[in-house]
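**Q** based on what follows, work out the 3D shape:
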Amino acid sequence: MRRRLCRTILEFQERRSPSARGFEQMRLTSKSNCFLVAVCIAASILVLAARSPAMGHGSRHPIVKEEQKFIRTHTIQPNDPQTLGGPYEMADHTGRVVTDKTFRGSWVLYFFGYTSCREACPLGLEHITRALEAMGADADRIQPVFVDIGMEAPDRKGIAQFLSNFHPRLIGLAGTRAQTFEIVRLYKIRREYMATNYSKKEFGPRIDHTSYFFLADPEGNTRGYFHHALPPEQMAAFIRKHL
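**A** Below you'll find the model as predicted:
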């Protein structure tokens, strides 16, 4: 009986119309194609994840660069210093219009962040405050500047309150979206808006961003940069080297 059943099945397979057999082949081919597409998509995702540049606060890259010299530590590496900076116009936390020419004759330290930041910004501003205090009279030649890169309308009162926790000579800059985009472009700042993490008591969107201090000379040329987590004494040594 078993042999007869098998023979019947084989005869049925042979008698099937060519169209039926073709449909079966097409169905199998379609399944194979779907499998291959799924494999390709998975491979592409893995490649993109491996190549994706780290933002803001965590990967392993150089943190200090002056001219062509690197010192290794954390986070994403900006471009060569001489390619950074340029003309901009914003307003400080008192409402006064400020341009890149406002600070001519002084060394300037630019730092980009946002006032609701709970990690890189407070740490960086605290470190630079201690570095400037350690420099004594030399710190009078330096103007520290905090640039707000948030996308909301400028909150000058909020910026002033935020900066009151740090060095008294800190100036906060904010502008329209177009003005903010321009200065971010000039300094090649990378920023990525993340969902608010209410479990960490965050208020508003979190921004992962390039967290470096950029040192500009009295002519407005960018001379170097260093990471926000650099110890204050190393920040002071880096700045003194250029004065």
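
**Q** CA atoms for contacts and neighbours, from now on please.
**A** OK.

**Q** what distance separates the longest helix anywhere in the chain from the centre of its chain?
**A** Longest helix in the chain by number of residues (criterion: DSSP state H): helix 18-51. In terms of C-alpha atoms, centre = their mean, to the nearest Å, the centre of helix 18-51 is found 36 Å from the chain centre.

**Q** Proceed likewise with the subsequent sequence, for comparison:
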Amino acid sequence: MTPAGKRFALMAASVLAMASVVGYVGTRIALRYGPTLDTYGNEVGGSFRLMDATTGTMTDQTFRGRWMAVLFGATHCAEEACTPALTKMSTALDTVDPGKRNAVIIFVSLDPDRDDADRLRQYGSSISPRVVAGTAAPGPLADLAKEYHTTVEKVSDPEWTYAMRMSPRFVIMNPDTRYAGTVDATLSAEAMADALKKIMPPEK
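**A** As a prediction, this is how the structure comes out:
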């Protein structure tokens, strides 16, 4: 390798190392600052602040103007229930939002110790472009789960040591971040679509 090539390789390695450090630090900082809760007067749901899958932060205001289907779980999900639920909801939303511009799925991981930004990004993209995954520190996650009327439940798992229980339903928030209803997470994609049609107006 020529001296110039060696210098280029060294610079490239330094840039990659710095990017890794910045990503790690960003993740740690994002996890320290949990959701800033405000119910906005909703009986269920409200504001959130999460570390997203790019080591940045996302809030409910990031998605203002779009419908949100919010589900709690983890990539290590008890009974492996999360992936089917997210897949079916994505299919259902394709029925009521065929343009794929007006609705998004917010997947809140309750397992920040294992679900870092890279894992969340890979998990969400493996299911659907609609799935936006995020997490936060354990304490704020518990507060957020309570705001959305679900719980943080860890169960033993023979393969993963432990897994997190999925919330039983999707909470649907309208484009003004107001609570609009819920959809059972165990329904078929067709039944989810029927439920969404009763909650969301048809796309114009």
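
**Q** which bit of structure 2 covers the longest helix of structure 1?
**A** Counterpart in structure 2 of helix 18-51 of structure 1, with TM-score structural alignment as the criterion, is absent.

**Q** packing partners for the helix or strand following that helix?
**A** Helices and strands here follow DSSP states H and E; after helix 18-51 of structure 1, the next one along the chain is strand 60-66. Judged by 3 or more C-alpha pairs under 8 Å, 6 or more residues apart in numbering; DSSP states H and E, the packing partners of strand 60-66 of structure 1 are strand 69-74, strand 222-227.

**Q** the first one corresponds to what range in structure 2?
**A** Looking back up the chat, that one is strand 69-74 of structure 1. Residues of structure 2 matching strand 69-74 of structure 1 are absent, with TM-score structural alignment as the criterion.

**Q** and that strand with strand 222-227, angle?
**A** Counting by axes from the mean of the first three to the mean of the last three C-alpha atoms, to 10 degrees, strand 69-74 of structure 1 lies at 20 degrees to strand 222-227.

**Q** list the buried residues in strand 69-74 of structure 1.
**A** By 16 or more other C-alpha atoms under 10 Å, the buried positions in strand 69-74 of structure 1 come out as 73-74.

**Q** in structure 2, what range does the helix or strand following that strand match?
**A** Toward the C-terminal end, the helix or strand that comes next after strand 69-74 of structure 1 (DSSP H and E) is strand 89-92. Strand 89-92 of structure 1 corresponds to residues 49-52 of structure 2 when matched by TM-score structural alignment.

**Q** and the matching stretch against structure 1, how far off on average?
**A** Mean deviation of stretch 49-52 of structure 2 relative to structure 1 after superposition (mean C-alpha distance after the TM-score superposition for structure 1): 1.3 Å.

**Q** where's the aligned residue in structure 1 for Asp176 of structure 2, which helix or strand?
**A** Under the alignment defined by TM-score structural alignment, Asp176 of structure 2 corresponds to Glu219 in structure 1. In the assignment (DSSP H and E), Glu219 of structure 1 maps to no helix and no strand.

**Q** contacting residues for the nearest residue to Glu219 of structure 1 once chain neighbours are set aside?
**A** Counting by C-alpha to C-alpha, 6 or more residues apart in numbering, Arg104 is the residue found nearest to Glu219 of structure 1 once chain neighbours are left out, at 5.8 Å. For Arg104 of structure 1, the contact set (C-alpha atoms under 8 Å, 6 or more residues apart in numbering) comprises 218-220.
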